[in-house]
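>>> no sequence on this one, just coordinates:
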């Protein structure tokens, strides 16, 4: 049986070792980082319908979670602050529990069809300001709360990962019949009594059609 410390036999232990392999970033890469949201960043966020937020608890246990809505759902308040409305989800609240113990958060904004992304890092807090949340209502539903982020750095991330993956190229996508079944995965993982793949699929469809907001 493989021991825990046998999984990776040769590892990097220092930044010097890492730099010897990867090299040094160019002046463009080093100089592109801002400590605030300029008009370019604000415009990017206004056109983004989807982001992922990374957080970690006080012990360093990490989580990455998606957030999405119509383009512009994230509100840029000023050059240092933005707010993400919290819509109904699965109630695990992983990101929010982490923020309560460790405010550091990273955001990655996507615009469909655009290979470059926008990275924003900063300190997050849970916002319950009623007037602000009311202004972020959608389809008559006010968000349950908001995730406010105090921006510490932001920068454009290059397109290489998207170009290599072909993510936005429909001709590279799998036929839907070959996609993994979320219902089958949940059935095997959760092992709920008196359930089957069909019943779980119905639960998912009901959630997706009736509890988005």
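All right, it came through fine. Since this is a predicted model, take the numbers as computed values, not measurements.
>>> going by C-alpha atoms from here, please, whenever you check contacts or count neighbours.
Noted.
>>> which residue ranges of the chain form helices?
15-22, 27-31, 39-46, 94-101, 130-135, 160-165, 182-190, 197-210 (DSSP state H).
>>> point out the most buried one among the ones you listed.
helix 94-101 (a mean of 18; mean count of other C-alpha atoms under 10 Å).
>>> the helices of the chain into JSON lines, with extra columns for distance to residue 172?
Formatted as JSON lines, these follow (distance: least, C-alpha to C-alpha, whole Å):
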{"stretch": "helix 15-22", "distance to residue 172": "29"}
{"stretch": "helix 27-31", "distance to residue 172": "30"}
{"stretch": "helix 39-46", "distance to residue 172": "26"}
{"stretch": "helix 94-101", "distance to residue 172": "32"}
{"stretch": "helix 130-135", "distance to residue 172": "39"}
{"stretch": "helix 160-165", "distance to residue 172": "9"}
{"stretch": "helix 182-190", "distance to residue 172": "21"}
{"stretch": "helix 197-210", "distance to residue 172": "26"}
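>>> out of those, flag the one nearest residue 149.
For those, proximity to residue 149 was assessed by C-alpha to C-alpha; helix 94-101 is nearest, at 10.5 Å.
>>> residues touching that closest one, excluding its own?
If you take C-alpha atoms under 8 Å, 6 or more residues apart in numbering as the criterion, helix 94-101 is touched by 53-58, 63-65, 105, 124-126, 147.
>>> any idea how far the most centrally placed residue in the chain is from residue 30?
Geometric centre of the chain, nearest residue: residue 52, 0.8 Å, by C-alpha atoms, centre = their mean. According to C-alpha to C-alpha, to the nearest Å, residue 52 stands 23 Å off from residue 30.
>>> residue contacts, the closest residue to the residue nearest to the centre of the chain other than its chain neighbours?
Spatial nearest neighbour of residue 52, chain neighbours left out: residue 66 (4.3 Å); criterion: C-alpha to C-alpha, 6 or more residues apart in numbering. By C-alpha under 8 Å, 6+ apart, the contact list for residue 66 reads 50-53.
>>> residue 137 is in contact with residue 145, isn't it?
No. Assessed by C-alpha atoms under 8 Å, residue 137 is found out of contact with residue 145, at 10.7 Å.
>>> spatially nearest residue to residue 50 (excluding sequence neighbours)?
Per C-alpha to C-alpha, 6+ apart, closest to residue 50 is residue 68, 4.3 Å.
>>> ok, second structure coming up, stack it against the first:
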């Protein structure tokens, strides 16, 4: 299908060049006060994991800003809120503990990246610190920070993600209910039925 596939780093570097001294030196190996401030202001992150065979998955995690608990300069804890019960990320972590996080702050075009080793915890005393409206998460993902660094804003500038004037009008946006109905192909579960199911889930089972 493809006529020119890059297969080694030497060829890759010939086309991309080398990173600057600033980029080479921006990585720290713990959560300093600057990173703490970013994480405390972040209501959303992406969690990347892969299984023992390298099959990758990226999953969103979101809550009120500061929902990720900073245990100390070496460990973060992500509360596991109710979802669709696929638990893709956690199943991956059982066989491969490596994980990558990207933290977002609405309106801020730079992001914070954290890479490290993770495990699934059920420590009640720690999870109680992440309770919301009296509901304590039953599980959490603890991340041992190995790399922590700011990622530049170019992707956000190119995409205009935080600029409302670039957002699609409501009538032009993809319908998640339509996609789910057509992908699942279950009897008696059309777009309208899925819409009602999603509405119930979003209003009654967030925590």
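Happy to help now that I have it. Everything quoted here is computed from the prediction, not taken from an experiment.
>>> which of the contacts of residue 66 of structure 1 lies closest to residue 72 of structure 1?
Distances from residue 72 of structure 1 to the contacts of residue 66 of structure 1, taken by C-alpha to C-alpha, are shortest for residue 50, at 9.3 Å.
>>> now do the contacts for the equivalent of the closest one over in structure 2.
By TM-score structural alignment, residue 50 of structure 1 lines up with residue 44 in structure 2. When contacts are counted by C-alpha under 8 Å, 6+ apart, residue 44 of structure 2 touches 60-63, 65, 103-105.
>>> would you list those in a markdown table and tack on distance to residue 35 of structure 2?
As requested, the contacts of residue 44 of structure 2 are exported to a markdown table (distance: C-alpha to C-alpha, whole Å):
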| residue | distance to residue 35 of structure 2 |
| --- | --- |
| 60 | 20 |
| 61 | 18 |
| 62 | 18 |
| 63 | 18 |
| 65 | 14 |
| 103 | 10 |
| 104 | 12 |
| 105 | 12 |
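>>> can you tell me which of the residues you listed are buried?
61-63, 103-105 (16 or more other C-alpha atoms under 10 Å).
>>> so which pair among these is furthest apart in space?
61 and 105 (12.8 Å).
>>> ok so, going back, the residue nearest to residue 52 of structure 1 pairs with which position in structure 2?
So, by TM-score structural alignment, residue 66 of structure 1 is matched to residue 60.
>>> for its match, give its distance to residue 92 of structure 2.
Distance from residue 60 of structure 2 to residue 92 of structure 2, by C-alpha to C-alpha: 15 Å.
>>> next one: residue 57 of structure 2
Plainly put, residue 57 of structure 2 is 8 Å away from residue 92 of structure 2 if you go by C-alpha to C-alpha.
>>> before we move on, what about residue 156 of structure 2?
Taking C-alpha to C-alpha, one finds residue 156 of structure 2 at 29 Å from residue 92 of structure 2.
>>> again with residue 187 of structure 2
Counting by C-alpha to C-alpha, the gap from residue 187 of structure 2 to residue 92 of structure 2 is 31 Å.
>>> so what's residue 49 of structure 1 up against?
Going by C-alpha under 8 Å, 6+ apart, the list of residues near residue 49 of structure 1 reads 68-73, 110-111.
>>> quick one: it from residue 74 of structure 1, how far?
8 Å.
>>> how about residue 162 of structure 2, what's its match in structure 1?
By TM-score structural alignment, residue 162 of structure 2 lines up with residue 168.
>>> rewinding a little: possible to save the contacts of residue 49 of structure 1 as TSV with distance to residue 37 of structure 1?
Output for the contacts of residue 49 of structure 1, formatted as TSV (distance: C-alpha to C-alpha, whole Å):
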residue	distance to residue 37 of structure 1
68	20
69	21
70	20
71	17
72	15
73	16
110	16
111	17
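>>> quick one: end-to-end length of stretch 172-189 of structure 1, please.
29 Å.
>>> ok, residue 82 of structure 1 touching residue 74?
Yes. Checked against C-alpha under 8 Å, the pair residue 82 of structure 1 and residue 74 is within contact range at 7.0 Å.
>>> which residues touch the residue opposite residue 22 of structure 2 in structure 1 once aligned?
In structure 1, the residue paired with residue 22 of structure 2 according to TM-score structural alignment is residue 28. Going by C-alpha under 8 Å, 6+ apart, residue 28 of structure 1 touches no other residue.
>>> counterpart of residue 209 of structure 1 in structure 2?
Aligned partner of residue 209 of structure 1 by TM-score structural alignment: residue 203.
>>> relative to residue 189 of structure 2, how far out is its match?
Relative to residue 189 of structure 2, and taking C-alpha to C-alpha, residue 203 of structure 2 is found at 20 Å.
>>> ditto for residue 28 of structure 2
The value you get for residue 28 of structure 2 to residue 189 of structure 2, if C-alpha to C-alpha is used, is 49 Å.
>>> do the same with residue 47 of structure 2
30 Å.
>>> and residue 35 of structure 2, by the same measure?
Residue 35 of structure 2 is 45 Å from residue 189 of structure 2, by C-alpha to C-alpha.
>>> tell me how many other residues crowd residue 151 of structure 2.
For residue 151 of structure 2, the count of nearby residues is 16 (other C-alpha atoms under 10 Å).
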